[in-house]
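Novice: predicted model, plus sequence, below.
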Amino acid sequence: MTAAAEVPVEGGGEELGAVVLPAPSAFDRAASFGLWGLGVSWLVPMLSTMTALHKLLPGRELEPLNRLYCWGQVKLLGARWRAEVHPSVDPAQPYMFLQNHTNHFDHVACYNATPHYKQGIELKKHFRYPFYGTFMKARGTIGVEKGQGRGQSPEVMAAMAAEVARGHSILGFPEGTRTRDGRVGPFRKGLFFIARDLGLPVCPIAVTGMYEVMRKGSLMLRAGGRVTVHVGPAFPTAGLDDEAVMALVGDVRDVVAGHVDRYWARHPTARVEPTR
C-alpha cells in the first residue's frame, strides 16, 4: 500500500520568531577545529568496536558501552550536561520517546537521561552513509521511508513491535528535520499513530542548548554551553481514537516547544528576529 505524504501538524502557541546568536570569533573557529579532532578520535574507535560487537551480541549486552560512547561524545562537544526527568517516568515502561531535532548529536545528548534501551528510527537512505550507516544497521536501527508516516511497510511495523516486545523503547524526531531557527517546528503525526497502535505511551523529550553547539547548515562546533534534557511527563495512548491522537500531537509539541521557548526567553546573548 502506498501512503500519501504526511502533512505536518502544528501545535498551539504563537510564532515567536527565529533565534539569532552572536557571530563566531576567530577563537571559536579554532576551538571548533579542535573539538572535531577530539570527537572523531573518540567516535571512530568506539563505533568500530560497537559495530563489530553488535554482530556477535544482543544489543542489551552492549548497553554499558553504548552509554559510555554517548557520555564521551557529549563531553568532547565541550558541553555541560544535565537531565531533568519527570518523576512519573517509569524506568521499566517502554515509551515512544519523541525529541526535538537540532543537530546530528541529538541522540547522544538525550540517551543517558533515562535508563531505557532506546532503539532509533532513521531514514533508510541514511544507511548509505559511510561508517555511521554500517553502525546503525548493526545496532538494529529501524529504517523508514520519508513521508510515509503511519503508512510504513508491514516489515517496519513488525520491527518496531519486536523492539517493544523485548522491552525496548523507540526514539524518534517528529519534526522530521533539524530546526533552522532554533524553534520547535511542526510535528508530523505518524509516530503518534504508531505509538497508539503499538500500545506505547508517548514521552516528550525537550533538549535545550544543542542549537549553540551546532546547527543545520554549519559544521561549526561551539564549546562551553549547557545542554539540558527535559523528559516527560508521558501521555497515554491506549484507547485513543484518531481524533484524540491528532489532539495529542499538539499537546506533546506544546510541552517540547514550551521548554525551548522558555530557554530562549532567558538566554543571555540570543536575540529574536520578528516573524514577517
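Specialist: Looks like it came in fine.

Novice: please count neighbours and contacts with C-alpha atoms only from this point.
Specialist: OK.

Novice: what about stretch 79-93, how long is it end to end?
Specialist: 29 Å (Cα to Cα, to the nearest Å).

Novice: cool, stretch 103-122 as well?
Specialist: 14 Å.

Novice: repeat that for stretch 120-134.
Specialist: 14 Å.

Novice: what's next to that stretch, contact-wise?
Specialist: 47, 51, 136-137, 141-146, 170-172 (Cα atoms under 8 Å, 6 or more residues apart in numbering).

Novice: if we go to 7 Å?
Specialist: The list of residues contacting stretch 120-134 from outside it, by Cα atoms under 7 Å, 6 or more residues apart in numbering, reads M136, K137, T141, I142, G143, V144, E145, K146, I170, L171, G172.

Novice: another one to put next to it:
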Amino acid sequence: MTDTPSPRETALTPIDPAAVRLLKRAILILFGPFYFLFIAFVPLLCHRRRGFRGWYWRLVKRACTRLLWLLSIKASMSAEVRADLAEDENSIIVINHRSHLDGFTLMDVIPDRKWFTFAAKKELCDAALLRVGFKGAGLVEIDRASGKVALDTLTQAVKTMPARRSVVLFPEGTRTKGQSLGPFKPGAVLVARDTGRAIRPIVIHDSNRLLPRGKFFPRSGTIHIDALPPFHCDPAATVEEDVARLRDTMIAVFDKD
C-alpha cells in the first residue's frame, strides 16, 4: 500500500506543465495591470450604489482567485472546513503570516457567505483611490502611532460589525522568518475579551516556500490551509496566558507536518 504524501511533500509540486505556467505568466504580465487597475477604480465610480460593499467584496475575492490561477497556485482547504466557516459567526480570525500570498489565499478559500475584512494601517488610506476602495471593502483603518488608540479603534469597529463579519488579524505582526510561528502580540486576545467574540485560528502552510522573502514571482504549488475550532478566552486566566494558549494551539497544527 502506498503512503499518501503529506501536504508538505506536495506543496512544491507544480500545478500546471511548464508551458502552461509560462503562458499564464505572460497573460498576467500583459493584462494583469489593466484588470487590477479596473478593480481599484471601481469604487470611485460605484461606491454610492446600493449594496456596493457586498458585490465589490465578491469582486475582490474573485480577483484574488484569478490571480492565484494565473500564478498556478492552488489554495487547498477541505470541503468540511469551508462549510463550517460559511456558518461562522461572532468571531475574530487570526492567521499566521509567512508570505505576501497569505491574504490572497485566505480570500480565495473562505466562502462568500462568510464576510471578513482586514485591519489596514492608516498610511495606506492616505491616497484617495485607496481610501475609497478600502472603505468600500470594509477595511478597518488603524492609526499605529498610538497602540492604545489603535486597539480602541479596532475594538469599536468589531463591536459594530454584523455577527457574520470578522476582522482578520496577524498575531505575529509581520512575516515570520523562522521555522515555526513567531511571538504573538496580545491584540486579538484583548479585542476578543472586550467584544465577547471567539477567536477563529487559521493556519497557513508553505506559502513562504512558494514565495520566500526577496522573491517577486512565486513558484507554482499548493498552499494548504487549516481552520481550527473556535478559541475562547478564559476569563480566569491572564491575557498573557490566553495568548500563549492560542499560540500553542496554532503551533500544534503548524508543526504537525
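Specialist: Thanks, I have the structure now. Quantities reported herein were computed from a predicted structural model and do not represent experimental measurements.

Novice: could I get the TM-score for this pair?
Specialist: Put the two chains on top of each other and the TM-score (TM-score structural alignment, normalised by the length of structure 2) is 0.74; 232 aligned residues with a Cα RMSD of 3.3 Å.

Novice: one step back: can you select the buried ones from the contacts of stretch 120-134 of structure 1 in PyMOL?
Specialist: Buried residues among the contacts of stretch 120-134 of structure 1 (16 or more other Cα atoms under 10 Å), as a PyMOL selection:
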select buried, resi 136+137+141+142+143+144+170+171+172
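
Novice: which one of the contacts of stretch 120-134 of structure 1 is nearest G34 of structure 1?
Specialist: M136 (26.1 Å; Cα to Cα).

Novice: report the mean deviation for the helix or strand where the closest one lies after fitting onto structure 2.
Specialist: In this structure, M136 of structure 1 sits in helix 132-139 according to DSSP states H and E. Mean deviation of helix 132-139 of structure 1 relative to structure 2 after superposition (mean Cα distance after the TM-score superposition for structure 1): 3.5 Å.

Novice: corresponding residues in structure 2 for stretch 191-198 of structure 1?
Specialist: Mapping stretch 191-198 of structure 1 onto structure 2 (TM-score structural alignment) gives residues 188-195.

Novice: quick one, longest helix in structure 1?
Specialist: Longest helix of structure 1, by residue count under DSSP state H: helix 26-54.

Novice: chain center to the helix or strand following that helix: distance?
Specialist: Remark: after helix 26-54 of structure 1, the chain's next helix or strand is helix 63-76, criterion DSSP H and E. Helix 63-76 of structure 1 sits 16 Å away from the centroid of its parent chain (Cα atoms, centre = their mean, to the nearest Å).

Novice: and stretch 46-61 of structure 2, by the same measure?
Specialist: For stretch 46-61 of structure 2, the distance to the chain centre is 19 Å (Cα atoms, centre = their mean).

Novice: what does it contact?
Specialist: M107, D108, D112, G136, A137.

Novice: my guess is the fourth one meets L44, correct?
Specialist: In this case it means G136 of structure 2. No. If you go by Cα atoms under 7 Å, G136 of structure 2 and L44 don't touch, sitting 9.5 Å apart.

Novice: so for the two, which residue has more residues nearby?
Specialist: Taking neighbours as other Cα atoms under 10 Å, G136 of structure 2 and L44 compare with G136 leading, 21 against 15.

Novice: re earlier: tell me the buried residues in the longest helix of structure 1?
Specialist: A31, S32, L35, W36, G39, L43, M46, L47, M50, T51, L53, H54.

Novice: just tell me the aligned range of stretch 64-72 of structure 2 in structure 1.
Specialist: By TM-score structural alignment, stretch 64-72 of structure 2 lines up with residues 70-78 in structure 1.

Novice: and the matching stretch, what's buried?
Specialist: C70, W71, G72, Q73, V74, L76, L77, G78.

Novice: now the third one, nearest residue through space, not along the chain?
Specialist: What sits nearest to G72 of structure 1 in space, not counting adjacent residues and going by Cα to Cα, 6 or more residues apart in numbering, is W42, at 7.5 Å.
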